[in-house]
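Q: model this:
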Amino acid sequence: MGIFVKVVNEGSFSAAARASSLTPSAVSKQVGRLEDRLGARLFNRTTRHLSLTEVGRGFYDRCCQILVDVEEAEDAVANLHAAPRGTLKLNVPVAFGRLWITGLIPEFMQRYPEIKLDLNLHDRFVDLLSEGYDLAVRIGDLEDSSLIARKLAANRRVVCASPTYLEKHGSPKKPSDLENHDCLIYASRAFRNDWRLDGPDGEETVHVNGAVETNNPEVIMDLIGQDMGIGLLPLWLVGPAIKAGKISEILPDYHVPDSAIYAIYPPGRHLSPKVRVFVDFMVEKFNLPENNFI
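A: Now for the predicted structure:
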């Protein structure tokens, strides 16, 4: 099949022979054997011209795809055994990166010393293909995309406040009670003033308001700690403070619809080793019992 495709691409038996380091007669014999096995003529031959038959054109298209598949299958096997190396350019949201990624870097680099990590922390939406990123971590619902997404962990969000705030202002008993409280608004959410909560009576949407609005969830957490109001935050951010008793989860019978944390990367027949090992490493670490806030 490879010789047949080479003849078509080069335009003649002699040119294909030169490109393949074979003699013209050897190329002709290979094509003849292929025609005999198929029971069909692939070329129309004259002394001056070589052209594909109708059968040959259809066979050529299939051969091209088969040869590509074979090459990629061999590359995939080779990549599984190849040591991951090269620069891995990664984009991660700021707060999540600081809390959950940077602390894992030393172990990752120790495991894979031939990888160089180019870690970019910012919250803007990046175009992986045009900006040259190998991988990004994204949190929440994903837009329809040609990118490949692998779930790393759930992204559970909770309604919470400081114990002192709740002592002063009372603890909400139902979602509608939030309308009478100072709520800290996360400006980066599409429906920032509308909090959706699932409870015993189904899903409810509460329109909340407050004196402070910010695009940084860590700021909201800090303000909650200063008794400034009620926030809606992901458990990966606020979980340790809840466990320590510094912040209280409220409305425990109501749950914000869960989203997820994803690793996303450009599509391809197989992952490059550096991307594959990083994603596998993150899945491993995020699913350890001690990291149950993710």
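Q: When you work out contacts or count neighbours from here on, use the C-alpha atoms and nothing else.
A: OK.
Q: A strand includes Ile264, no?
A: Yes. Counting by DSSP: H, G, I helix; E, B strand; the rest coil, Ile264 is part of a strand.
Q: Once you drop chain neighbours, what's closest to the most centrally placed residue in the chain?
A: By Cα atoms, centre = their mean, the chain has its centre lying nearest to Ile264, at 1.3 Å. Distances taken as Cα to Cα, 6 or more residues apart in numbering place Ala149 nearest to Ile264, at 4.3 Å, with adjacent residues excluded.
Q: So what touches the regular element (helix or strand) spanning Val8?
A: Applying DSSP states H and E as the criterion places Val8 in helix 2-10. The contact list for helix 2-10 (Cα atoms under 8 Å, 6 or more residues apart in numbering) reads 13, 15-16, 19-20, 27, 30-31, 52, 60, 63-64, 67.
Q: Can you give me the neighbour number for the residue nearest to Ile264?
A: Residues lying near Ala149 (other Cα atoms under 10 Å) number 19.
Q: For the stretch 151-294 of the chain, which segments are assigned as helices?
A: Here the stretch 151-294 of the chain has its helices, by DSSP state H, counting those that start in this stretch, at 163-169, 217-225, 235-243, 273-286.
Q: Which one, of these, ends up nearest to Glu107?
A: Minimum separation from Glu107 across the helices of the stretch 151-294 of the chain (Cα to Cα) falls at helix 273-286, 9.7 Å.
Q: Could you also give me the structure for this next sequence, so I can compare it with the first?
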Amino acid sequence: MDLLALADFNLVARHGGFGRAARATGRPKATLSRRVAELEAALNLRLFERGARALKLTEEGRALFERAGLLLTELEETAAAIASGGEKPRGRLRISAPLLFSQTAMGKIAAGFALKHPDVRLEVTTEDRAVDMIEEGFDLVIRVNPAPDESLVGRAFLHDRLVVVASPRLVKPVACEAVPAVLRGTGDRSAWKIKTSAGQSSIAVEPILSLSSLVMVRDAVRAGVGAGRLPLSLVSRDLSDGTLAYWGDIDGPPITLWALYPSRRLLSARVSAFLDYLKQAFPKGTPEELAGYIGK
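A: The predicted model follows:
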């Protein structure tokens, strides 16, 4: 198989068209079209559906794009490592991270990583949705309690848990009394099942505010408007200095942050370096470590 033709196919697939690929790279559009046609002829497969206005990958084309992109990246990184005499991280590293982790810690992590690895151009996108790593071109994603995905592997690097907290001025309810509550979003409004050293119990809630960010929820709870369910790392300092009072742990699964990347035999030096940096930032992976990192 012609590697140059494969590289040009990957280029066109990534940019979504011959014209876009040509404009982005300065390559002649006719050359890209010819190379892709030669590749299709060699494979005896149609890789693109060519419409009047749009170019769309066929099922076979999408499969080739997903696999070829990884292989070409590995070849480029291997060549760069040989040329530089070592596996020094370099090049672009695209990461997708969830909102709360980005707001509280990612900026400092990214800055520290950039100072340590100046040859890596780090790009971080913040979003809570489950991105398609291959389709959207991410090298690594950070996700909270991700669903199993056979196309990805990863490492759990941080653990947290949800706790119910409130201003010390707010009296903890007894029996079946409902407590004013600050919720994230407009989802589940059922009673909160909590556990403490004294045992398990349930707290009925009366929603007062619905906010889209956990940082906003924390700030509203601090102001005394109601109780809230928040990650321990986010309120650890408030509990220590008495700004907030602890009512109990949410009785449910723990919060685990994972760093995920495509399953492949050769992991890029850039991704390996970032995984190592996360391990250095959170050697034990505890909520207290994240709380300390947030407060720096």
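Q: mind checking how far the corresponding residue of structure 2 for the residue nearest to the centre of structure 1 is from Ile95 of structure 2?
A: For Ile264 of structure 1, the aligned position in structure 2 is Leu260, judged by TM-score structural alignment. According to Cα to Cα, to the nearest Å, Leu260 of structure 2 and Ile95 of structure 2 sit 10 Å apart.
Q: again with Ala114 of structure 2
A: Distance, Ala114 of structure 2 to Ile95 of structure 2, using Cα to Cα: 13 Å.
Q: Hmm, Ile247 of structure 1 is touching Val159, no?
A: No. In this structure, Ile247 of structure 1 is not within contact of Val159 by Cα atoms under 8 Å, at 10.2 Å.
Q: all helices for the stretch 1-150 of structure 1, in order.
A: Using DSSP H, counting those that start in this stretch, helices in the stretch 1-150 of structure 1 cover 2-10, 13-20, 24-38, 54-81, 94-96, 105-111, 128-131.
Q: what's the spacing between the fourth one and its chain's center?
A: This points to helix 54-81 of structure 1. In terms of Cα atoms, centre = their mean, to the nearest Å, the centre of helix 54-81 of structure 1 is set 27 Å apart from its chain centre.
Q: In it, which residues are buried?
A: Across helix 54-81 of structure 1, burial judged by 16 or more other Cα atoms under 10 Å covers Gly56, Phe59, Tyr60, Cys63, Cys64, Ala76, Asn79.
Q: Stretch 36-56 of structure 1 maps to which residues in structure 2?
A: So stretch 36-56 of structure 1 sits over no part of structure 2, by TM-score structural alignment.
Q: Span of that stretch from start to end?
A: By Cα to Cα, the extent of stretch 36-56 of structure 1 from end to end equals 13 Å.
Q: ditto for stretch 171-179 of structure 1
A: Stretch 171-179 of structure 1: ends 12 Å apart by Cα to Cα.
Q: what does stretch 123-130 of structure 2 give?
A: Terminal residues of stretch 123-130 of structure 2 are spaced 17 Å apart (Cα to Cα).
Q: Need the contact partners of that stretch.
A: Contacts of stretch 123-130 of structure 2 with the rest of the structure, by Cα under 8 Å, 6+ apart, involve Arg92, Leu93, Arg94, Ile95, Ser96, Ala97, Pro98, Leu99, Ser102, Arg143.
Q: The second one maps to what in structure 1?
A: Leu93 of structure 2 is assigned Leu88 in structure 1 as its aligned equivalent, the criterion being TM-score structural alignment.
Q: Check the burial of the closest residue to its match other than its chain neighbours by counting its neighbours.
A: Leaving out its chain neighbours, the residue that sits closest to Leu88 of structure 1 by Cα to Cα, 6+ apart is Leu117, at 5.0 Å. Neighbourhood size, Leu117 of structure 1 [other Cα under 10 Å]: 15.
Q: How about the one 10 residues further on?
A: The burial metric for Asp127 of structure 1, expressed as a neighbour count using other Cα under 10 Å, is 10.
Q: show me what contacts it?
A: Per Cα under 8 Å, 6+ apart, neighbours of Asp127 of structure 1: Tyr133.
Q: Aligned counterpart of it in structure 2, please.
A: Using TM-score structural alignment, Asp127 of structure 1 pairs with Asp132 in structure 2.
Q: and what of Ser145 of structure 1?
A: Per TM-score structural alignment, Ser145 of structure 1 is aligned with Asp149.
Q: Show me which strand runs longest in structure 2.
A: strand 199-211 (DSSP state E).
Q: all strands in the stretch 1-150 of structure 2, in order from the N-terminus.
A: Ranges of strands in the stretch 1-150 of structure 2, per DSSP state E, counting those that start in this stretch, are 48-50, 55-57, 91-97, 120-126, 140-144.
Q: Could you find the closest non-adjacent residue to Ala22 of structure 2?
A: Closest to Ala22 of structure 2 by Cα to Cα, 6+ apart is Lys29, at 5.2 Å.
Q: Look up how far Leu3 of structure 2 lies from the one you found.
A: In terms of Cα to Cα, Lys29 of structure 2 sits 18 Å off from Leu3 of structure 2.
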